[in-house]
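Student: sequence and predicted model, in that order:
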Amino acid sequence: MTISFAGQVAIVTGAGNGLGRSHALALAKRGAKVVVNDLGGARDGSGASSAASQEVVELIQAMGGEAISHGANVANFDEVQDMVQQTMDKWGRVDILINNAGILRDKSFSKMTLDDFKLVMDVHVMGSVNCTKAVWEIMKQQHYGRIVMTTSSSGMYGNFGQSNYGAAKMAVLGLMNTLVLEGAKNNIRINALAPTAGTRMTEDLMPEEIVKAFAPEAVTAGMLTLCDEAAPNRFILCAGAGGYSSASIFETDGCFIPTAKQSPEAVRDNWNQITAQDNQKALVSGAQQGEKFIMKAMAFMKSQTVSS
């Protein structure tokens, strides 16, 4: 079935260049009215210009679509609220939010300033929080909403020189996990996209056709499945160069150690059972972990009662 966004309104942050630009154009081609948000700064977040976002708007209009640009800094909630208000004034609804805006301030942790750490957290984490907060009540009242967070392998697995970026990209998954629970009754679904991109280093090692495979459009094809009506919920989609996979957090079944025997030595002695992966599960809420441990304690108490 062809995925269509006809009649829907989408906000794409950081949409002046790269992935955001690709996302905005693809949504427009499939019928969405698009708010092209971009502060227009450099990769490190410095500067501002509306030229890039306005060019995307003109491309969308040239193909017969509808679009407006807005230069809100996603780290500034007042500016984000103004963007959403302008969207509502023009089109009366917001169906899709793509939290894509981001900056890089890469350095090893030893050399990184706290200002660089905080700025990256502000843009990636608070930027996603601000934009989501600004559309949340609208989506609740509509009883419909699709939100995509942008995470990264740097957050899930680590990447040298990106402690700030990695922390931010893991944080948006924590935001997603709770919003999924809170938005479910209002048909708001939240998913995460983990893009894979080529680097200047790998460009010298790979054939040209493989380098071209790292085009943003390959990631956008995956993104579109995360924000349509039939989108999954709480899904982490990894995409890049034609490869697509999912990432999940699993927890092992673990063990139970009775109160009288609890010690670091006992924990170490049970390490094989603690780490055994044969009965691991992806938990759907933090409460499920507590429930699991309570059930283990109750089962132990029951066994003691029976044996006595």
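Tutor: Received, thanks. As the structure is a computational prediction, the values presented were derived from the model and not from experiment.

Student: okay, CA-based contacts and neighbour counts for the rest of this
Tutor: Fine.

Student: counting contacts, what elements does the longest strand along the chain pack onto?
Tutor: Assignment by DSSP state E gives strand 188-195 as the longest strand of the chain. Packing partners of strand 188-195 (3 or more Cα pairs under 8 Å, 6 or more residues apart in numbering; DSSP states H and E): strand 145-150, helix 163-183, helix 216-225, strand 236-240.

Student: just name the most buried of those.
Tutor: Greatest average neighbour count among the helices and strands packed on strand 188-195 goes to strand 145-150 (a mean of 26), per mean count of other Cα atoms under 10 Å.

Student: just the buried positions in the helix or strand just after that strand, please.
Tutor: Proceeding N to C from strand 145-150, the next assigned helix or strand is helix 153-157, under DSSP states H and E. Using 16 or more other Cα atoms under 10 Å as the test for burial, helix 153-157 gives 153-156.

Student: try this one side by side with the last:
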Amino acid sequence: MILVTGGLGFIGSHTVRALLDLGQGCVLVQRRPAEVPADLAGEQVAVEQADITDLGALLRVGERHEITGIVHLAGSMPWPPSSEQPVEQARRAVGGLFNIVQAAQDWGVDRVGVASTIGVYAGIAGTGPLGAGEGPLREDMPVRMTAPHLIPTFKKIGEMLNDHLAGATGIEVVNYRISGTWGPRGHADPFFPAPAFVHAAVRGTRPDLSALVLPAHLEDSIDLCYVKDTARAIALLQLTDRLNHRTYNVASGRATTNAEVIAAIKQVVPDARIELPTGGTTEQNHLDITRLHQDTGYKPEYDTERAAADYIAWLRAGHQY
């Protein structure tokens, strides 16, 4: 069975679905008590309560299940950030990653996948503060030692630790550099407005963009990947027999502008009250997914129009987020 940390979360729950569709059972590790979600009932899924920062509790999961792989999607970072006990928060965050690799070693797991982010590319020559600029962005590009936000900071730390641990333990530790992901079970994102657009369209309100790190404009773009594609890519990276690299971009492989997202939403909700000013950057960035395609055969199945229609239908079916 594949152990998935954060398996009841946004990307995690879709990754579990993708793994199940590919014939793999899953063990979902959660800090708080939880049951198997209704949409996974009857499937080969188990939910275990364990905090990954507690090595003993994590290892006991392996006593109850035969773990053959690990997909680590829970955030190995101090989140939400707090000014109280920052050193201890950072220690626990990084310690959780160490525990995952220790468990893999103890259980004889050959491959561990770890979530990283498009944000590690921030600051590369020609790119903006959050990775927006001229693409394609390739995995072999050197990244800067600094980062503008806590998330890419700890993801960069994690990638370097993963490289060391892979070499030292012989375990195949694979980094997933995940692009901007949207879709069912998603929420407002501080880096791009697409989820807020969809929720507002379904509610019949104007989107609240106050949480965005930077103001949004029609021309602004990001490599926007629908969560079902993100999940399938992660599942393929876990199950493909042979991988040739330790780091993979998980993305759509194209830049999508806010204007394109709005147009796709209005095909389904013509009276959606979404308006943005012009004047943003016209630079286009996207993640190069050549590695991912060559090693796993992955191709995105959702273009912007199909993704928006699917997301809207899911919300209209009565789901709250």
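Tutor: Thanks, I have it. Only a predicted model underlies this, so the values are computations on that prediction, with no experimental measurement involved.

Student: if we can go back for a sec, as JSON lines, the helices and strands packed on strand 188-195 of the first structure with distance to S50 of the first structure would be great.
Tutor: JSON lines is the format used below for those (distance: least, Cα to Cα, whole Å):
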{"stretch": "strand 145-150", "distance to S50 of the first structure": "22"}
{"stretch": "helix 163-183", "distance to S50 of the first structure": "25"}
{"stretch": "helix 216-225", "distance to S50 of the first structure": "21"}
{"stretch": "strand 236-240", "distance to S50 of the first structure": "28"}
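
Student: nearest to E58 of the first structure, of these?
Tutor: helix 216-225 (19.1 Å; Cα to Cα).

Student: average distance between the closest one and the second structure?
Tutor: With mean Cα distance after the TM-score superposition for the first structure, helix 216-225 of the first structure departs from the second structure by a mean of 1.9 Å once superposed.

Student: and that helix, how far out from the chain's middle?
Tutor: Relative to the centre of its chain, helix 216-225 of the first structure is centred 14 Å away, using Cα atoms, centre = their mean, to the nearest Å.

Student: okay, that helix sits on what stretch of the second structure?
Tutor: With TM-score structural alignment applied, helix 216-225 of the first structure matches the range 227-236 in the second structure.

Student: how close does the closest residue to R291 of the second structure other than its chain neighbours sit to D229 of the second structure?
Tutor: Closest residue to R291 of the second structure apart from its sequence neighbours, by Cα to Cα, 6 or more residues apart in numbering: Y248 at 6.6 Å. Y248 of the second structure sits 14 Å away from D229 of the second structure, going by Cα to Cα, to the nearest Å.

Student: over to A196 of the second structure?
Tutor: Noted for A196 of the second structure: a distance of 20 Å to D229 of the second structure, by Cα to Cα.

Student: got it, and H65 of the second structure?
Tutor: Counting by Cα to Cα, the gap from H65 of the second structure to D229 of the second structure is 28 Å.

Student: surely S13 of the second structure is in contact with V4?
Tutor: No: counting by Cα atoms under 8 Å, S13 of the second structure stays clear of V4, with 9.1 Å between them.

Student: residues in contact with both of the two, list them for me.
Tutor: Here S13 of the second structure and V4 have no joint contacts, going by Cα atoms under 8 Å, 6 or more residues apart in numbering.

Student: hang on, I190 of the first structure packs against L237?
Tutor: No: in this structure, I190 of the first structure is not within contact of L237 by Cα under 8 Å, at 11.7 Å.

Student: so which residues of the stretch 201-308 of the first structure form strands?
Tutor: Taking DSSP state E, counting those that start in this stretch, the strands of the stretch 201-308 of the first structure run over residues 236-240, 243-247.

Student: what does A101 of the first structure align to in the second structure?
Tutor: Per TM-score structural alignment, A101 of the first structure is aligned with A74.

Student: which secondary structure element contains its match?
Tutor: Assigned by DSSP H and E, A74 of the second structure belongs to no helix or strand.

Student: about what we covered before: the helices and strands packed on strand 188-195 of the first structure: which one's closest to L27 of the first structure?
Tutor: So among these, helix 216-225 is nearest, using Cα to Cα, at 7.6 Å.

Student: so who does A103 of the second structure touch?
Tutor: A103 of the second structure neighbours (Cα under 8 Å, 6+ apart): 55, 58-59.

Student: which member of the residues you listed is positioned nearest G158 of the second structure?
Tutor: For those, the nearest to G158 of the second structure is L55 (17.9 Å; Cα to Cα).

Student: leaving out the residues flanking it, which one is nearest to the closest one?
Tutor: Leaving aside its chain neighbours, L55 of the second structure sits nearest to N99 (5.7 Å; criterion: Cα to Cα, 6+ apart).

Student: alright, I will stop here.
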